[in-house]
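Visitor: Sequence first, then the predicted structure:
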Amino acid sequence: MSIAPDADTIIVGAGPAGMACAIELAAAGCRVIVLDMQPSPGGQIFRALETNMQARPGADELLSALGPSYKAGLALVTRFRATPGIDYRPGTTVWDLRADGTVGWLKGDAAGYLRAPHVVVASGAMERPAPFPGWTLPGVMTAGAVQTLLKAGRLKPNGRIVLAGTGPLIFLLADQLRRLGVRPALIARTDGAWDKVAALGRLRPAGLPALLKGLGWLLRLRLAGVTMRTGISGLEAHGHDHIESVRLTVAGSRIELPCDLLVVHDGIVPSTDLAHAAGLALAWRADDGSWQPVTMPDGRAEMAPGPT
């Protein structure tokens, strides 16, 4: 006896991609269930957007610091909420995904399974933490974690702050902190001059707006007097029950700086835990050192080859 599906499509994740997919499918007449572990839609990019907008004018300083791109997500969130045919289930953790479209879920003390002929995995990306001496000390955080505290907790750090790593999120966060009146003591970049030259060869016209936005962050940080160093290595965090200083190598010299908060970021990688659980084929991307699901030209995921 066959079991009737619970929906035409189950979407895992209510970030920008998951919301946009749900809207399009529901508009086409599909029954859609959206499962998301967060309490409200938006994902990491638009985290707590509705709450912060409702808290105005108390949240105006934060909204101004996060910039227009953050507030622009409200149109998508509003449309997602208003679209008929979307069964949105927040606060729900997906812990199992099977190749036949069975999805295991957990919410509070309740748990169960849902089934659909189609499942869309929109679980996004995750930061790639790189271990270094002292990385488990209290006061060492990733850039994404600090952004979570800004958006969801309306908290801002104080004291001597060092940002270390590479990628645009470091500069975006530093500029947001600057707007909140928090000036980092140092931005320690692990990329060097040669990395910038090599990256120019991969630049495409579609990437120019993002490049110009990044240059704007750098310019504003420079004008604010934020110190930056490139090509740093040998990062270490030191302290007893919390971070007290950082050590690093700059231009061949070993230096130590007092530090109350060390923010690290080494890029993001696709979140592949559910894809792996479903037995999907994964391909290694040597250019950024990550795995990603293998998809067909129509977007469907390929299954990993079975044992021979």
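Guide: Arrived safely.
Visitor: from here on, contacts and neighbour counts on C-alpha atoms
Guide: Noted.
Visitor: Tell me which stretches of the stretch 51-200 of the chain form strands.
Guide: Secondary structure of the stretch 51-200 of the chain by DSSP state E, counting those that start in this stretch: the strands cover 86-89, 93-97, 102-107, 110-115, 118-121, 125-127, 140-142, 161-166, 186-189.
Visitor: Rebuild those as TSV, extending it with distance to Val77 and mean neighbour count.
Guide: As requested, the strands of the stretch 51-200 of the chain are exported to TSV (distance: least, Cα to Cα, whole Å; neighbours: other Cα atoms under 10 Å):
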stretch	distance to Val77	mean neighbour count
strand 86-89	12	20
strand 93-97	20	19
strand 102-107	22	18
strand 110-115	24	13
strand 118-121	18	20
strand 125-127	19	15
strand 140-142	26	19
strand 161-166	30	23
strand 186-189	33	22
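Visitor: Among those strands, which comes closest to Gln44?
Guide: Among the strands of the stretch 51-200 of the chain, the nearest to Gln44 by Cα to Cα is strand 125-127 (9.1 Å).
Visitor: The closest one - contacts with which helices or strands?
Guide: If you count contacts as 3 or more Cα pairs under 8 Å, 6 or more residues apart in numbering; DSSP states H and E, strand 125-127 packs onto strand 268-270.
Visitor: contact partners of the next helix or strand after the strand it packs on?
Guide: Later in the chain than strand 268-270, the nearest helix or strand by DSSP states H and E is helix 273-277. With contacts defined as Cα atoms under 8 Å, 6 or more residues apart in numbering, helix 273-277 is touched by 95-98, 121, 282, 293.
Visitor: what about versus this one:
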Amino acid sequence: MTQSNIPPYDADVIIVGCGPAGMTAAVELVQAGCSVIILDMQPTPGGQIFRNLEANLRDSSPSGQTLLAALGPAYKAGAELIQRFRTSRGIDHRPQTTVWEVRPDGTVGWLQGMNAGYVRGRQVLLAHGAMERPVPFPGWTLPGVMTAGGVQTLLKAGHLKPTGNVVLIGTGPLLLLLANQLHQLGIKPALIGRTDRFADALSGVSHLRPGGLLSLIKGVRWIARLKAAGVKSVTGLKDLAAHGHRKVEAISFTVNGRQQTQACDLLIVHDGIVPSIDIPNSAGLRLQWDDANASWRPDTTFDG
């Protein structure tokens, strides 16, 4: 290809993803004098963390205020960042846009409704987040089995609340956060089953960095609050299986070598999050196996 045939740049930087990282990067880049195009699948900025925050803040109804209180101050704290993003001049925000291709020369293929095309940047910044780790188990495809992130999306964007026997199974802070949010919405989980053990938590403390102490304290408070509310909890859960005909009706599992069953109308599972590698992989970036997290991640330099 001759120099004259090379398509011009549409922006200095193209950002994929409009969550906290993408918004922060966009604001700082335009402040540094760069032109920015930011592509995101969602209709409003915020990503999964601050999903639908602007609309929820405008909802003055009792149910809307109850939801905001349940989602907590960390969710509402995103309002300042979204406001800075909205008012920063020079950001070309393109919502409801799916990125389906990223080329090494900075060309990005996009799809918005029935329209499709390409944009090209001097640099491409991937800020499209992570995904929940999928862990298959018997009955995992039954209706009524959902991930924690999926339930949070329905809460934030759809104002939908589960009913009946709600069971949460898995590990990690999101599981406990969601259990607390549901409890504050008047939904008492029938069971929280953690696949980790107390010994695992103790061994992890030795790797705790000073910055993580506040998060640890917050997690301990969640556990204490749920225990005080009488929510049944077990640790070291194994051999999870969901049972039912047209939807999940019960689950079975093993704790300390003893098999147990639990009636269940909604099974919420969460086994942590892993990097979303679909775009880096399709762009030809080298991937590296992260043994500690048992997942693939882009092989990057220290500065990303």
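Guide: Great, that's in hand. The structure presented is a predicted model; accordingly, all values stated were derived computationally and were not measured.
Visitor: the helices in the first structure, which residues?
Guide: 16-27, 49-54, 60-66, 68-71, 74-82, 143-153, 168-179, 193-200, 208-223, 273-277 (DSSP state H).
Visitor: Have a look at how far, on average, the fourth one is from the second structure.
Guide: The one in question is helix 68-71 of the first structure. Between helix 68-71 of the first structure and the aligned residues of the second structure, the post-superposition mean distance stands at 0.4 Å (mean Cα distance after the TM-score superposition for the first structure).
Visitor: next one: the second one
Guide: When the second structure is superposed, helix 49-54 of the first structure averages 0.8 Å from its matched positions, counting by mean Cα distance after the TM-score superposition for the first structure.
Visitor: got the buried residues for that helix?
Guide: For helix 49-54 of the first structure, burial by neighbour count (16 or more other Cα atoms under 10 Å) applies to 49-50, 52.
Visitor: cool, the longest one as well?
Guide: Residues of helix 208-223 of the first structure classed as buried by neighbour count (16+ other Cα under 10 Å): 214, 217-218, 221.
Visitor: And the shortest one, by the same measure?
Guide: Using 16+ other Cα under 10 Å as the burial criterion, the residues of helix 68-71 of the first structure that qualify are 70-71.
Visitor: which part of the second structure lines up with that helix?
Guide: With TM-score structural alignment applied, helix 68-71 of the first structure matches the range 73-76 in the second structure.
Visitor: repeat for stretch 195-205 of the first structure
Guide: Against the second structure, stretch 195-205 of the first structure falls on residues 200-210 (TM-score structural alignment).
Visitor: distance between the matching stretch and the chain's centre?
Guide: Relative to its chain's centre, stretch 200-210 of the second structure lies at 23 Å (Cα atoms, centre = their mean, to the nearest Å).
Visitor: same thing with stretch 3-18 of the first structure?
Guide: 21 Å.
Visitor: what range in the second structure does that stretch sit on?
Guide: With TM-score structural alignment applied, stretch 3-18 of the first structure matches the range 7-22 in the second structure.
Visitor: The matching stretch spans what distance, first to last residue?
Guide: When the termini of stretch 7-22 of the second structure are compared using Cα to Cα, to the nearest Å, they are 25 Å apart.
Visitor: try stretch 219-238 of the first structure
Guide: 31 Å.
Visitor: Give the aligned range of that stretch in the second structure.
Guide: Using TM-score structural alignment, the residues of the second structure aligned to stretch 219-238 of the first structure are 224-243.
Visitor: Now which residue in the first structure aligns to Met114 of the second structure?
Guide: Correspondence of Met114 of the second structure to the first structure, assessed by TM-score structural alignment: Asp109.
Visitor: Check the gap between its match and Ser233 of the first structure for me.
Guide: Distance, Asp109 of the first structure to Ser233 of the first structure, using Cα to Cα: 46 Å.
Visitor: and those two? which has more neighbours close in?
Guide: With neighbours defined as other Cα atoms under 10 Å, Asp109 of the first structure and Ser233 compare such that Ser233 has more, 19 against 5.
Visitor: mind checking how far the closest residue to the more buried one other than its chain neighbours is from Gln44 of the first structure?
Guide: Distance criterion Cα to Cα, 6 or more residues apart in numbering; nearest residue to Ser233 of the first structure, sequence neighbours excluded, is Thr249 at 5.2 Å. Distance, Thr249 of the first structure to Gln44 of the first structure, using Cα to Cα: 32 Å.
Visitor: Which residue, neighbours along the chain excluded, lies closest to the most centrally placed residue in the second structure?
Guide: Centrality entry for the second structure: nearest residue to the mean C-alpha point is Gln48, 5.0 Å, by Cα atoms, centre = their mean. Using Cα to Cα, 6+ apart and skipping the chain neighbours, the partner closest in space to Gln48 of the second structure is Gly19 (6.9 Å).
Visitor: Looks like that neighbour contacts Gly46 (just checking).
Guide: Yes: the pair Gly19 of the second structure / Gly46 is scored as a contact, 4.6 Å apart, by Cα atoms under 8 Å.
Visitor: follow-up on the earlier one: neighbours of the residue nearest to Ser233 of the first structure, just the number please.
Guide: Applying other Cα under 10 Å, we find 16 residues neighbouring Thr249 of the first structure.
Visitor: what sits against the counterpart of it in the second structure?
Guide: Counting by TM-score structural alignment, Thr249 of the first structure corresponds to Thr254 in the second structure. By Cα under 8 Å, 6+ apart, the contact list for Thr254 of the second structure reads 237-240, 260.
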